[in-house]
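J.: sequence isn't available, so here's the structure alone:
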């Protein structure tokens, strides 16, 4: 929380300074860009360099962990199926609702153009690939070359196939490969932690450059982005509540009363992991067998991020709309699949880290610019409230749904 507010403050300070200098002396503002902008670009490049190895490592560990969880027994298998189904539903909601919201509440043409220019975008819409070209790009002839060229989509396809292949080999060999990629992910998380420690400097420089280029319109553009993401976040929380009440069939008042302690912890910590003890008490109040809750809830915290698929897709769809990238139905379908895989792979990562590692692969797979993420991570503090609240609601509801669907005999089940 403290780190997020520091990054946000750096963004605001950089933008205010840039606007002030631009108003006093436009020539001085333009001249200063050659010194300040490279600092932000250097930080952004350092952030990008972690994406490919981290995506590969997290995707493999996420898929193998999910497969192992599904093998752990009927209860765990039902829980994993519930997580995947709910995430797909939330992602579809975003793909349907956000374009509607953007049409109903568009950013002014001038503000959109200023923000796009400030983020280094072009006013020309990039050409969409044909369906044949898109299909041919899915399978890499050389996955190493795909990684070197940062062509994320074919790399994700290869990595996914490779991860599922790991789940079919012997136990000892599977443990060796899973352990290697777990260690790789841990090492890359240390590197990205170092990079994000410099985020206030990088974000300050990026915010300054944005303000010099876009002026006051930059604030309006970022506010519009936050409002659109918050709208999707609100809809995701509402969807989680509807699923709990209508599908899991928990009476509304009983559910809200039981969730009060969990809401208090979630709002104060903005962490699903920190809310786990409170969620265990909530499921007990809702009549879930503690032995079953002890299996499903830790799985939910580790694998189930109900809001991630929806809100990560929302970030990418918004950037695509801003940069005039026309998303085809198959690109949106691929984005949904990558968003689902990213949600299952971002195992209990801090918000600023998971923002980059989860959204960058989706953007790359859908042909959407990645660079704006370096600035948008600074305003994630506000939409992140909806992520935590929606996640704890869905975790509790999914736990009851999974527990109610199996018998009382859970011998042999393991978390």
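T.: Right, received. Where do you want to start? Bear in mind the structure is a predicted one, so any value in this text is a computation, not a measurement.
J.: drop to CA atoms for contacts and neighbour counts, all remaining ones
T.: Fine.
J.: the longest helix in this structure is where?
T.: When the chain is parsed with DSSP state H, its longest helix is helix 74-104.
J.: how far is the helix or strand just after it from where the chain is centred?
T.: Once helix 74-104 ends, the next helix or strand along the chain (criterion: DSSP states H and E) is helix 109-118. Chain-centre distance of helix 109-118: 25 Å, with Cα atoms, centre = their mean, to the nearest Å.
J.: buried ones in the longest helix of the chain, by neighbour count?
T.: Neighbour counts over helix 74-104 (16 or more other Cα atoms under 10 Å) mark 74-80, 82-84, 86-88, 90-95, 98-99, 102 as buried.
J.: alongside the first one, take a look at this:
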């Protein structure tokens, strides 16, 4: 059976001004620092704060419908892939093992890292102060379990109770896979169309990212000074480090699982990583990954099946780095994390990776991390500023993803001989 398409959703071309957004952040921070304490500060803040808030709200409104649509489509694709035979089931099993291991690793390692290398106190005040409301008490294990089955799914969605919403749509998608094609296909088409339409909306919102990020950057710098720069540098370093571990794990898997020479694998990955670095897209790197598999002696038939499946469903760095961002924001805003809320974050990170898309991380940053943060009771306001620097951690995301894609493909091929 042929592998499923990279995605059943016909995404329109979305151009995100990532570089201009980053430049706008720097400009906003510099202007905020220059005007801090001046007579003009109050007047400019009166415009910048509501402008930044409006842009943030525009991002937030896309989270629920896009996550629901992508999750439904991702579950349907995964079930369809699992029915494609033993090769598909082995592949999906290895995907699940890598994703679960990396996500649990992030949950166990990020808090101690933040303890050993704490966020600067001034930086905490700089970015942590962006949250507009007290996140409230973090629920315990009993409350988290009880919330998995909401009395009213519409009410749960209205209250941003993301965990029960995700559970509901996961079950809904699984139920849809049991329907006959005449009923299942129109339903899948509806959710695919919703996801595509929401991606258009996100494209519109992100075109205004330079303006929104400039306003947010100005407001934060005017209030907290240069501490915000330290916060962003600290954030980039920590989150990228988690991605670097996943990248290194790809080499370990290639040697231990696929029995490849470390030198041969590293040499074969250089062209792939070059394309990934320049495009920040796993999908754009697919031809280079196929060529690397041929260089490594991987069966062409297996590579032609596994790699498109990996690009469609497998984001090796996604759950781990997304959870790391949510944990970072929790520490930034002083939100306590219990065992129950961490477990909820791990679960949501794993589930929502089924609906992730092979596009630059800037596009899906808030919609990927927002559900995790909401499930953990973490405010999502700081994400609007962190998205401006996502182009830097996203380089590590893409490098880790393509490296692990090839390592998994070579391992599946080795185990299938």
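T.: Nice, thanks for sending it over. From a predicted model like this one, the values you see are computed outputs, not experimental measurements.
J.: and the TM-score between them?
T.: TM-score for the superposed chains, counting by TM-score structural alignment, normalised by the length of the first structure: 0.93, backed by 403 aligned residues with a Cα RMSD of 1.7 Å.
J.: ok, back up a step: which strands and helices lie in contact with the longest helix of the first structure?
T.: Contact here means 3 or more Cα pairs under 8 Å, 6 or more residues apart in numbering; DSSP states H and E; on that basis helix 74-104 of the first structure packs against helix 51-71, helix 217-242, helix 290-303, helix 306-322, helix 329-345, helix 383-404.
J.: make CSV from these and add mean neighbour count and distance to residue 146 of the first structure to it.
T.: Converted to CSV, those look like this (neighbours: other Cα atoms under 10 Å; distance: least, Cα to Cα, whole Å):
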stretch, mean neighbour count, distance to residue 146 of the first structure
helix 51-71, 22, 10
helix 217-242, 21, 31
helix 290-303, 21, 27
helix 306-322, 26, 21
helix 329-345, 23, 16
helix 383-404, 24, 32
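J.: of these, which is nearest residue 148 of the first structure?
T.: Judged by Cα to Cα, the one of those that comes nearest to residue 148 of the first structure is helix 51-71, at 8.7 Å.
J.: ok, and what's touching stretch 385-397 of the first structure?
T.: For stretch 385-397 of the first structure, the surrounding residues in contact (Cα atoms under 8 Å, 6 or more residues apart in numbering) are 230, 233-234, 236-237, 240-241, 243-244, 248, 259, 262-263, 266-267, 270-272, 275, 279, 282-283, 297, 300-301, 304-308, 311.
J.: that one maps to which residues in the second structure?
T.: Mapping stretch 385-397 of the first structure onto the second structure (TM-score structural alignment) gives residues 395-407.
J.: check contacts around the counterpart of residue 27 of the second structure in the first structure.
T.: Matched by TM-score structural alignment, residue 27 of the second structure corresponds to residue 13 in the first structure. By Cα under 8 Å, 6+ apart, the residues touching residue 13 of the first structure are 204, 207.
J.: check which helix or strand covers residue 13 of the first structure.
T.: helix 2-24.
J.: in that helix, which residues are buried?
T.: Buried-residue list, helix 2-24 of the first structure, by 16+ other Cα under 10 Å: 4, 7-22.
J.: please apply the same query to stretch 40-60 of the second structure.
T.: Buried, per 16+ other Cα under 10 Å, within stretch 40-60 of the second structure: 41, 44-45, 48-49, 51-53, 55-56, 58-60.
J.: dump those into JSON lines; add secondary structure and distance to residue 78 of the second structure as well.
T.: Output for those, formatted as JSON lines (DSSP: H, G, I helix; E, B strand; the rest coil; distance: Cα to Cα, whole Å):
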{"residue": "41", "secondary structure": "helix", "distance to residue 78 of the second structure": "52"}
{"residue": "44", "secondary structure": "helix", "distance to residue 78 of the second structure": "50"}
{"residue": "45", "secondary structure": "helix", "distance to residue 78 of the second structure": "48"}
{"residue": "48", "secondary structure": "helix", "distance to residue 78 of the second structure": "44"}
{"residue": "49", "secondary structure": "helix", "distance to residue 78 of the second structure": "43"}
{"residue": "51", "secondary structure": "helix", "distance to residue 78 of the second structure": "40"}
{"residue": "52", "secondary structure": "helix", "distance to residue 78 of the second structure": "38"}
{"residue": "53", "secondary structure": "helix", "distance to residue 78 of the second structure": "37"}
{"residue": "55", "secondary structure": "helix", "distance to residue 78 of the second structure": "34"}
{"residue": "56", "secondary structure": "helix", "distance to residue 78 of the second structure": "32"}
{"residue": "58", "secondary structure": "helix", "distance to residue 78 of the second structure": "30"}
{"residue": "59", "secondary structure": "helix", "distance to residue 78 of the second structure": "28"}
{"residue": "60", "secondary structure": "helix", "distance to residue 78 of the second structure": "27"}
